[in-house]
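> Starting from these lines, generate the structure:
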Amino acid sequence: MRLQNKVAIITAGASGMGKAGAKLFSKEGAIVNILDINEESGQAVVEEIEASGGKAHFYRTDMTSVEDIKATVDKITDKYRKIDILWNHAGTPGPGGVDQVEEDGFDFALDLNVKSGFFLTKYVLPFMKDNGGSIIFTSSISGLVGSYFSPVYSTAKGGVSNMVRALAMSLGEHKIRVNSVCPGFTETPMLKEFLARDEDDDMEANANKVLSRVPLGRFAYAEDVANAALFLASDESVYITGVNLPVDGGYTA
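Just a heads-up that it's a prediction; the model follows:
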């Protein structure tokens, strides 16, 4: 098993890519700690993992609250005294065009996409420095190129992509690797929020516009992103850090 006895934290692990990652990491031997605000769905993922013989725990956590984040890390580290893998996956599409953005929507997008991962990383670090580890962020193709649909999302994910590079430089001396996965448009419950942010948006037309630029001809599946995250979490990527890895079917090419 590629993650045997590793202690992992995955945020937004109750659905979509995070759920796929939680199940895959557990299958590969990790003890998975799922952080999400959706308690019912999060507990359901834990039950599914345990039914398959894996180990998982759920912690209801508001990822926009630094206080809540710290409290959850305290609970996990009190139990295990170490963290081997952190996947900062929590995020939101945010509002659409500039003319539609209000301050509260802008702040929420930055808090969930950028601030949450920054502070979760801060509080996990003391429990990773002794043994090294892997920190993964979920950025986006919109963190590599501009988003046609949302400049706020590109602002947030661009910040994540550069935070990955900066943390990789500063944490390498502790044998901590920092990378991100950069999904393209992915078939998860959040996809429709990317393709139709406004009532007037034609989701089918937007989907066709996106797919016309994807060489592999389909949207990503949650499992595609989870597999990339597994590679970055495992020792197979032991000499890779500071990388923002597109999982986009060739879109950014």
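> Please make it C-alpha for all contacts and neighbour counts, starting now.
Will do.
> Residue 239: neighbour count?
9 (other Cα atoms under 10 Å).
> contacting residues around the nearest residue to residue 189 once chain neighbours are set aside?
Spatial nearest neighbour of residue 189, excluding adjacent residues (Cα to Cα, 6 or more residues apart in numbering): residue 16 at 6.7 Å. Contacts for residue 16 (Cα atoms under 8 Å, 6 or more residues apart in numbering) come out as 188-189, 222.
> Another for comparison:
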Amino acid sequence: MFRLDNKTAIVTGGGSGIGKAISILFAQQGATVCIIDINDESKNVADEINAGGGKSFFYKCNISNQAEVKNVVAGIMQQHTAIDILINNAGIAHIGTAENTSAEDFERVLNVNVKGVYNCLHEVIPFMKQKGGSIVNMASVAALVGLVDRFAYSATKGAVYAMTLSVAKDYLSHNIRCNSISPGRVHTPFVDGFLAKNYPGKEAEMFDKLSKTQPIGRMGKPEEIAQLALYLCSNEASFITGCDYPIDGGFVKLNT
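Below is the predicted model:
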């Protein structure tokens, strides 16, 4: 079950955190994984996959730049002849309210989290229409409930949620399924960096506090998000489209 043999998958932001976990798991399940990331270090993930017997390629790209995305996707098609899976995972965070979020910061988050997803959808869907496929967009619990100091981030993830529904509706006849995942707090290198920057000397205390905001009592693991993404992209999920899946330790439903 949940095999991805003979499928080509694009994973944006596939070099760290949730994206890395998805890239590794998909390769283990037989997919050829095309990692798109802005960081050169992400090539190490592709190398790790290949060293372990999987098949992966790294493409450096700024997803907020449509010309770059267009060139990379065209290159992937030329090399692999098909795109069966698109994981729109790349994104950035921002802390602030509507009042103290600058126009520059708002535009920066919008360009990556919304325009970046649009760019990938815009370039991949025409090729995916040839034989169908599965798209998973990474939304967030911030799209579903109000979070303190997450104005710009919440706005962008709400847009991702809405784009998911639109794509699912528009491409039913092309056998393209589109779903989204809304993680709660997940323990990634970003979390560790955030704590080190904002709470020096109190990292362990704040980590415990943030962990307990999930009713289940801990943060999620990147691998747990990857397993849900795998299911949604597998043939076993062929009857599922236009859905959002909170994976949040009970945060959305049990905190309200």
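> Tell me how they score on TM after superposing.
Once superposed, the chains reach a TM-score of 0.93 (TM-score structural alignment, normalised by the length of structure 1), with 251 aligned residues with a Cα RMSD of 2.0 Å.
> Pull out the buried members of the contacts of residue 16 of structure 1.
With burial judged by 16 or more other Cα atoms under 10 Å, the buried subset of the contacts of residue 16 of structure 1 is residue 222.
> The lengthiest helix in structure 1 packs against which elements?
Of all the segments assigned as helix in structure 1 under DSSP state H, the longest by residue count is helix 151-171. Judged by 3 or more Cα pairs under 8 Å, 6 or more residues apart in numbering; DSSP states H and E, the packing partners of helix 151-171 of structure 1 are helix 103-110, strand 133-138, strand 176-183.
> Helices of structure 1, start to end?
16-27, 39-51, 66-80, 103-110, 116-124, 151-171, 191-195, 203-211, 222-233.
> Next, the angle from the second one to helix 16-27.
Think helix 39-51 of structure 1. For helix 39-51 of structure 1 against helix 16-27, the angle by axes from the mean of the first three to the mean of the last three Cα atoms, to 10 degrees is 30 degrees.
> Likewise for the fifth one?
Per the same axes, to 10 degrees, the angle that helix 116-124 of structure 1 makes with helix 16-27 is 30 degrees.
> And for the closest residue to residue 110 of structure 1 other than its chain neighbours, the neighbour number?
Closest residue to residue 110 of structure 1 apart from its sequence neighbours, by Cα to Cα, 6+ apart: residue 156 at 5.6 Å. Residues near residue 156 of structure 1, counting by other Cα under 10 Å, number 26.
> hmm, back to that, reformat the helices of structure 1 into TSV and put distance to residue 6 of structure 1 next to each item.
Shown next, in TSV, are those (distance: least, Cα to Cα, whole Å):
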stretch	distance to residue 6 of structure 1
helix 16-27	9
helix 39-51	16
helix 66-80	10
helix 103-110	30
helix 116-124	14
helix 151-171	19
helix 191-195	31
helix 203-211	37
helix 222-233	10
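> ok, residue 66 of structure 1 touching residue 118?
No. The pair residue 66 of structure 1 and residue 118 fails to qualify as a contact (Cα atoms under 8 Å) at a distance of 9.8 Å.
> quick one, what contacts residue 34 of structure 1?
Going by Cα under 8 Å, 6+ apart, residue 34 of structure 1 touches 9-14, 22, 42, 56-59.
> got a markdown table for those residues, with distance to residue 91 of structure 1 and neighbour count too?
Shown next, in a markdown table, are the contacts of residue 34 of structure 1 (distance: Cα to Cα, whole Å; neighbours: other Cα atoms under 10 Å):
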| residue | distance to residue 91 of structure 1 | neighbour count |
| --- | --- | --- |
| 9 | 15 | 29 |
| 10 | 12 | 25 |
| 11 | 9 | 26 |
| 12 | 8 | 25 |
| 13 | 11 | 30 |
| 14 | 13 | 26 |
| 22 | 16 | 31 |
| 42 | 16 | 23 |
| 56 | 22 | 24 |
| 57 | 21 | 18 |
| 58 | 18 | 25 |
| 59 | 17 | 20 |
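> Kind regards, and thank you for your time.
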